[in-house]
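> below are the sequence and a predicted model; questions follow.
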Amino acid sequence: MSDVTTRALRLLALLQSRTVWTGPELAAELAVTVRTVRRDVDRLREMGYPVLTSAGHGGGYQLGAGRELPPLLLGAREAVAVAVGLRLTATSGLEGLDADALRALAALDRVLPPEVRSEVTAVADAMGVVARPVPAARSEVLLALATAVRDALRVRVDYERGDGERFERRLEPRRVVSIDGHWYLFAWDLDREDWRTFRLDRMHAVHPSTFRITPRPTPDIEATVRASITHGAYPQKATVRLHAPYEEIAHRVPPRTATVTPESEETCLLSAGADDLDWIAMHLLALGAAVEVLDPPELMDVFARIGEQAARATLAGS
């Protein structure tokens, strides 16, 4: 490979590594003159790479978007990171992306140097990704919503409720959130005039509009979504004070089961929802911390009944 070709490939890798480079910066990286950089940039343009030039303060060279995806130049560590990411994408719960990720992984594997391929194989063999059966969200739904969030545009969504009824929702999307393998949209519901959380796996289609969203005060998105999916949709809800440090409890509570917030150095608050209070009581007892019921009072009756049942337990043969 000639020095000119090697330098052009090195220049392409630099342009891919960050948004903007000045001519002197590229010249220093390549150990050539600024004039040589300009000639190499012209060669890349002749090869079809859209290298853009901007003048003025903060200007320089940048790789623009073309009609086709140009070859990516990856280092060994970057290739390993991409390969691991593709393997995780195959179990992301996004319908359609699993097959695309495997095809991309196969294409990457064909061009990897032997030493990099062996490193990727070693990392892959060490990974044990167990995919849980979660409802699949359509990749086109995710992409449409992510684009609408980025561009601050309203959308119309063909949404299916838990009872199977389908209807259209007019939304102002603020954030797409993934929690415990499930995908959610946090958005302002224009018809109900309130913040709502929607499951992406229940969306059949997303239709972006050209109307901009209205700026409005936004609550803590992650906390609101977690509260919505852990107890907002259940008929029975409970809030308790656990006499144990937050750090001791939080990592033992799955994100979709309950929300845990620190209160003091020795206590934390837990909120959960379920179809019945018995389920909540049993999981609270399993945490092993002293429980102080804040709401509802009926949870104390459930604890008393469970205690009576436990007291009647006997050992076989005794």
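Ah, there it is.
> hey, let's count contacts and neighbours off CA atoms from now on
Will do.
> checking my notes, Tyr159 in a helix, right?
No - using DSSP: H, G, I helix; E, B strand; the rest coil, the assignment for Tyr159 is strand, not a helix.
> what about the closest residue to Pro255 other than its chain neighbours, distance to Pro135?
Among residues not flanking Pro255 along the chain, Asp180 sits closest, at 6.6 Å (CA to CA, 6 or more residues apart in numbering). For Asp180, the distance to Pro135 (CA to CA, to the nearest Å) stands at 12 Å.
> have a look at those two and say which one is more surrounded.
Pro135 (16 against 10; other CA atoms under 10 Å).
> helix, strand, or coil at the more buried one?
Following three-state DSSP, Pro135 is assigned to coil.
> now do the contacts for it.
Each residue near Pro135 by CA atoms under 8 Å, 6 or more residues apart in numbering is listed here: Gly93, His182, Asp201.
> the second one and Asp301: what is the separation?
In this case it means His182. Between His182 and Asp301 the computed distance is 34 Å (CA to CA).
> what is the longest strand of this structure by residue count?
The residue-count maximum for a strand in the chain (DSSP state E) belongs to strand 166-179.
> list the buried residues in that one.
Buried positions in strand 166-179, judged by neighbour count with 16 or more other CA atoms under 10 Å: Arg169, Arg170, Leu171, Glu172, Pro173, Arg174, Arg175, Val176, Val177.
> packing partners for the helix or strand hosting Val141?
With secondary structure defined by DSSP states H and E, Val141 is part of helix 139-151. Where contact means 3 or more CA pairs under 8 Å, 6 or more residues apart in numbering; DSSP states H and E, helix 139-151 is packed against strand 166-179, strand 203-212.
> with distance to Arg226 added, can I get those in a markdown table?
As requested, those are exported to a markdown table (distance: least, CA to CA, whole Å):
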| stretch | distance to Arg226 |
| --- | --- |
| strand 166-179 | 8 |
| strand 203-212 | 19 |
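> now do the contacts for Glu168.
Glu168 touches Arg156, Val157, Asp158, Tyr159, counting by CA under 8 Å, 6+ apart.
> for comparison:
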Amino acid sequence: MTDTPARLLSLLSLLQTPREWPGSELAERLDVSPRTIRRDIDRLRALGYPVEATMGAVGGYRLVAGAAMPPLLLDDEEAVAIAVGLRAGAGHAIEGVEEASVRALAKLEQVLPSRLRHRVSTLQAATIPLAQGDGATIDPRTLTVMASAVTGTERLRFGYRSGDGTETKRQVEPYRLVSTGRRWYLVAYDLGREDWRTFRVDRVSEPFATGARFRPRELPAGDAAKFLRRSMSRMKPSMEVDVSFLAPAPFVAARLPAHLGAPEPTGPDSCRLRTSVNDSLEWLALRLALVDCEFTAHRPERLTDYLRELGARLTRAAVPGAAS
């Protein structure tokens, strides 16, 4: 193989498999001399790939973990698997999938050959995931278009359906995508309203990056997550919550949505959550019950009243004929 760039890519593809390659085998695979392999290994190292050489009668090379993440080469099956996994996670707003995951999906789908994009779409259309959480599902393409517009500082157009069902057309300067665990939101400057706005991504339709660049404006809150919290608090009255749990704080934190905050330990097997939320009373009561441990709701009083009513209703449901 006389084409040096093509040979380097082939060599890198071999080294990215989890095994050690003898220099003689690499030379045979690429139809070059062992001396050429040594030179190519030096070239890869100069590009930032941490290639380790082992001594011995035969000697060998393998790619090891380095200080930085170098570019990866993926075969067709690996690329499809990663794209499908990222689409599934982003589309259902699974807790823990943050903006970085959406950016990764946008980058991957941008360089996927058309044949692989078709395979990814076909596979996703043919499967139905077991939905988790309480958030609405989102077309991953909506997220990737928005993420690309945010990264490229491109103006974005889309249709938007408000909470009361009103349909409008918007043109915005997208700033950040924010995940609350249950839903995705876009923080953007609305050119028509001449003000900053937050948009629920599951209410967005037909997003289109116009190609028109813009100079990013300074966000009033300085942080997209803070701006979203402030915007949500204005839209819905907040509720001050105080709940004690008879379980360790890590156990409870792992079973509560991240936006509720972290409980504070009050002992080795107890903790307390004091937070302000904008969620519905019914949703909050069910989430507390799903923690699967004993707990006491101290406030607000309407939460304790609702939990009492819910408990009585569930008790009746467990007794045959009690509700008739």
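Alright, I've got the coordinates. What you see is a predicted model; the values in this text were computed from it and never measured.
> the contacts of Glu168 of the first structure, buried ones only, as a ChimeraX selection?
Here is the ChimeraX command that selects the buried residues among the contacts of Glu168 of the first structure (16+ other CA under 10 Å):
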select :157,158,159
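> of the contacts of Glu168 of the first structure, closest to Arg212 of the first structure?
Within these, the smallest distance to Arg212 of the first structure is 12.9 Å, found for Arg156 (CA to CA).
> where along the stretch 51-200 of the second structure do the helices fall?
In the stretch 51-200 of the second structure, the helices defined using DSSP state H, counting those that start in this stretch lie at 76-91, 99-111, 114-126, 140-152.
> could you give the angle of the second one to helix 76-91?
Angle of helix 99-111 of the second structure versus helix 76-91, following axes from the mean of the first three to the mean of the last three CA atoms, to 10 degrees, is 140 degrees.
> just the buried residues of helix 99-111 of the second structure, please?
Going by 16+ other CA under 10 Å, helix 99-111 of the second structure has these buried residues: Glu99, Ser101, Val102, Arg103, Ala104, Leu105, Ala106, Leu108, Glu109.
> and these as a markdown table, adding distance to Ala83 of the second structure?
Below are the buried residues of helix 99-111 of the second structure laid out as a markdown table (distance: CA to CA, whole Å):
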| residue | distance to Ala83 of the second structure |
| --- | --- |
| Glu99 | 15 |
| Ser101 | 11 |
| Val102 | 10 |
| Arg103 | 12 |
| Ala104 | 9 |
| Leu105 | 6 |
| Ala106 | 9 |
| Leu108 | 7 |
| Glu109 | 7 |
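> can you pull out the strands in the stretch 151-300 of the second structure?
154-161, 167-179, 184-190, 195-200, 204-213, 239-245, 264-267, 270-277, 295-299 (DSSP state E, counting those that start in this stretch).
> in a markdown table, list those along with distance to Leu86 of the second structure.
Below are the strands of the stretch 151-300 of the second structure laid out as a markdown table (distance: least, CA to CA, whole Å):
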| stretch | distance to Leu86 of the second structure |
| --- | --- |
| strand 154-161 | 23 |
| strand 167-179 | 15 |
| strand 184-190 | 15 |
| strand 195-200 | 20 |
| strand 204-213 | 19 |
| strand 239-245 | 34 |
| strand 264-267 | 33 |
| strand 270-277 | 29 |
| strand 295-299 | 36 |
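> pick the most buried one from these.
strand 184-190 (a mean of 23; mean count of other CA atoms under 10 Å).
> mean shift of that strand relative to the first structure?
Once fitted to the first structure, strand 184-190 of the second structure is off its aligned match by 3.3 Å on average (mean CA distance after the TM-score superposition for the first structure).
> what is that strand packed up against?
When contacts are defined as 3+ CA pairs under 8 Å, 6+ apart, strand 184-190 of the second structure sits against strand 167-179, strand 195-200.
> list the contacts of it.
Contacts for strand 184-190 of the second structure (CA under 8 Å, 6+ apart): 93, 170-179, 195-202, 224, 228.
> chain center to it, what's the gap?
With CA atoms, centre = their mean, to the nearest Å as the basis, strand 184-190 of the second structure stands 16 Å off its chain's centre.
> just stretch 94-112 of the first structure next, same as before
19 Å.
> so what's Arg226 of the first structure closest to, chain neighbours aside?
Spatial nearest neighbour of Arg226 of the first structure, chain neighbours left out: Thr259 (6.7 Å); criterion: CA to CA, 6+ apart.
> repeat that for Val84 of the first structure.
In space, Val84 of the first structure is closest to Ala124, 7.0 Å off (CA to CA, 6+ apart).
> for that neighbour, pull up the helix or strand it's in.
Assigned by DSSP H and E, Ala124 of the first structure falls in helix 114-126.
> list the buried ones in that helix?
Applying 16+ other CA under 10 Å to helix 114-126 of the first structure flags Val116, Arg117, Val120, Thr121 as buried.
> that older thread, now the longest strand of the first structure on the second structure. Mean distance?
Averaged out, strand 166-179 of the first structure is 3.2 Å away (mean CA distance after the TM-score superposition for the first structure).
> got the angle for that strand vs strand 194-199?
Strand 166-179 of the first structure and strand 194-199 meet at an angle of 80 degrees, taking the same axes, to 10 degrees as the criterion.
> picking that back up, which among the buried residues of helix 114-126 of the first structure gets closest to Arg110 of the first structure?
Checking those one by one against Arg110 of the first structure (CA to CA), the nearest turns out to be Arg117, at 9.0 Å.
> assess the claim that that closest one and Asp109 are in contact.
Yes - the pair Arg117 of the first structure / Asp109 is scored as a contact, 6.8 Å apart, by CA atoms under 8 Å.
> residue in the first structure matching His298 of the second structure?
Under the alignment (TM-score structural alignment), His298 of the second structure maps onto Val293 of the first structure.
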